[in-house]
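Novice: got a structure for you, letters missing:
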């Protein structure tokens, strides 16, 4: 068993963690678990803090409620309760072992054995626990695998994948997270052998996992493995990638569907395939269809008023439209600055209504046509024309 310690006191939410830990530890054993332990061993700040405990979930709920801590029965039948302390959420899960598995779901039995709980986890680097003093409990040499940058399934790799075929994508996602040049051949071979199982996974889960993968710093390594192993065809990826573009979005916090499609250099046929495979929403499809044809008209270093006008025209599409325009690191930085600035941009209401044009004698389709023309004139003049000025322009246009 490991005697390595992590520095718990570096956690930014230590006060809230200690509050929760001290309450629960009085009733049973409690440890940090999973990704937060892994990240601290990597020297990274953990994004979330998950806790594992020997206390039964109903008892966890009772303890939290008695101490006026908000608790949510997130997955009570699987032992999981979410606690909210000072608006910070913590997932608390009772130790358990799988009796039967049904894809991502399982029939579980609660236990007080830490080894039994660790056995049901996916990878060695995700199956470590830490006491509040920082002592790490590591049953499967996860610390060593983390040092070697190696992602390895716990136990029989094929069996773990068959429990939930999404674990194939999770395997590649964690490769994209920790990097390195070491590959566990047994895990990789199992993923290749069972890759067709990804066809059973819903598009929503595939899409979510791919977003996470592409936002990781070493995503290129996983993308190369996709190509070599044929995994790409099971997750909706096209045959041709725009590698320079892909380099720019990898590890970027603004990774989203539009940028992914731009980077993948996707064709119309492949786009339809991705629509189907990733189960995109109607709104996502509509935006992608628009942005596929739309060309952002201004250089990113153009004066700010040109971008402000375009923001008014595009509304919610502005963010992705300007990101698609970027093609260098410098341009991406500039685009993100405009996106941030746009949250403060305010515009007056367009002062003209259709009924104003009807009073001038406009009829039928001409009403909408003239209104759109005047709207564009108003935008181009930086939203400064008032109602009377716009009506004066309207009188010079054929209204019939």
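Specialist: Yes, it's here. Here the structure is a predicted model, which means the values were calculated and not measured.
Novice: only C-alpha atoms for contact and neighbour calcs from this point on.
Specialist: Noted.
Novice: Could I get the full set of strands for the stretch 1-150 of the chain?
Specialist: 30-33, 50-53, 70-75, 80-85, 88-94, 96-102, 105-110, 128-130, 136-138 (DSSP state E, counting those that start in this stretch).
Novice: what about versus this one:
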């Protein structure tokens, strides 16, 4: 281990709230270590979000010790040995060491144990099975340090066995490769995923969606999705033919700050029916579905035109789908065409953003003598279309001129 990694470990363990927790949970015959992703990211020098710990202590003892040290204890997964300890503005999941006694491809029955190696080898990938004790020693149970150095995502032990324990590990394999891997995915892992792909059908749609959304914004998402498609594992997840070249074109700048729903639309959407299919297949949230459905509607509205659509077409489409959806659709249309039109696209998006609001409302139409009713909305929409065709003048008086003209012509 290099000196910078050692320094990061020392600084990490010196965090007051973590040091207090480890002091409380260690000693008097019990040992607690930090495990999983926190160690992986610490060694890579990447941000740490969640801090999980494994302990020899039973849950009741974990709760007793945590409370004695001033932490609030929440029995978040007590049946599986997990207690969340909250204190000092942070929360920590502490889980009693476990051993699987039965698995069905979705969940496992476990018994508590006291062996860190046995607990580690029930995990999914070698890089997720590292442990760190309170003295700063890294415990490598499965060759995870070498795999981490090589940026290699590899199942622990027999890959097919790990997958049969939980078929979600097929998606996790690709998601972790997209996030941490280099080069192509591990060949043994790919073969095991292909052999176990029928198990994907038994997974909850929520779990599948959560993994896919994380994969889509990972740094290596494009190449990883290509590998999934080549293995016949992508269409069963999204339920349709993927737009891989379009996704690759929009994913070139990485995934930081990108909304996963936009990436999902880039991969999977051409028409509105695709959005409905994704909602049902992946149990999209209402916000995700709304975003993807509006992008699909904008794609339908703008598609079929040679070259980039004129700004007037964009403004018409934005009235029904929203400027954000039109901007997203414009990016996707440009990517589908395979053109180097990035600058022109950005200019069009900027021009669309400068569109002033259309200020007249239904009340203004009624004030001109039109009885309240559905006709008011139709007349207002016709006025708005004329306003867009005229270049979207900004003043209320000018905009009311379009309303007045439409009302007069309709009498």
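Specialist: Sure thing, it's come through. Only a predicted model underlies this, so the values are computations on that prediction, with no experimental measurement involved.
Novice: coming back round to it: of all the strands of the stretch 1-150 of structure 1, which one is nearest residue 390 of structure 1?
Specialist: Residue 390 of structure 1 lies closest to strand 88-94 among those, at 51.6 Å (C-alpha to C-alpha).
Novice: Any chance of a markdown table for the strands of the stretch 1-150 of structure 1, columns mean neighbour count and distance to residue 333 of structure 1?
Specialist: Conversion of the strands of the stretch 1-150 of structure 1 to a markdown table gives the following (neighbours: other C-alpha atoms under 10 Å; distance: least, C-alpha to C-alpha, whole Å):
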| stretch | mean neighbour count | distance to residue 333 of structure 1 |
| --- | --- | --- |
| strand 30-33 | 25 | 36 |
| strand 50-53 | 24 | 33 |
| strand 70-75 | 16 | 38 |
| strand 80-85 | 21 | 35 |
| strand 88-94 | 21 | 30 |
| strand 96-102 | 16 | 44 |
| strand 105-110 | 15 | 41 |
| strand 128-130 | 26 | 37 |
| strand 136-138 | 24 | 39 |
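Novice: any chance of those strands in CSV, plus distance to residue 276 of structure 1?
Specialist: Shown next, in CSV, are the strands of the stretch 1-150 of structure 1 (distance: least, C-alpha to C-alpha, whole Å):
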stretch, distance to residue 276 of structure 1
strand 30-33, 36
strand 50-53, 34
strand 70-75, 30
strand 80-85, 33
strand 88-94, 33
strand 96-102, 24
strand 105-110, 24
strand 128-130, 38
strand 136-138, 41
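Novice: Out of those strands, flag the one nearest residue 342 of structure 1.
Specialist: Taking the strands of the stretch 1-150 of structure 1 one by one with C-alpha to C-alpha, strand 88-94 is closest: 28.4 Å.
Novice: Where does the closest one end up in structure 2?
Specialist: Matched against structure 2 by TM-score structural alignment, strand 88-94 of structure 1 falls on residues 90-96.
Novice: quick one: that stretch to structure 1 mean distance?
Specialist: Its aligned residues in structure 1 lie a mean 2.1 Å from stretch 90-96 of structure 2 after superposition (mean C-alpha distance after the TM-score superposition for structure 1).
Novice: quick one: contacts of that stretch?
Specialist: 17, 50-59, 62, 80-86, 112-113 (C-alpha atoms under 8 Å, 6 or more residues apart in numbering).
Novice: and if you look at stretch 222-230 of structure 2?
Specialist: Contacts for stretch 222-230 of structure 2 (C-alpha under 8 Å, 6+ apart): 174, 177, 178, 184, 185, 216, 234, 235, 244, 247, 248, 251.
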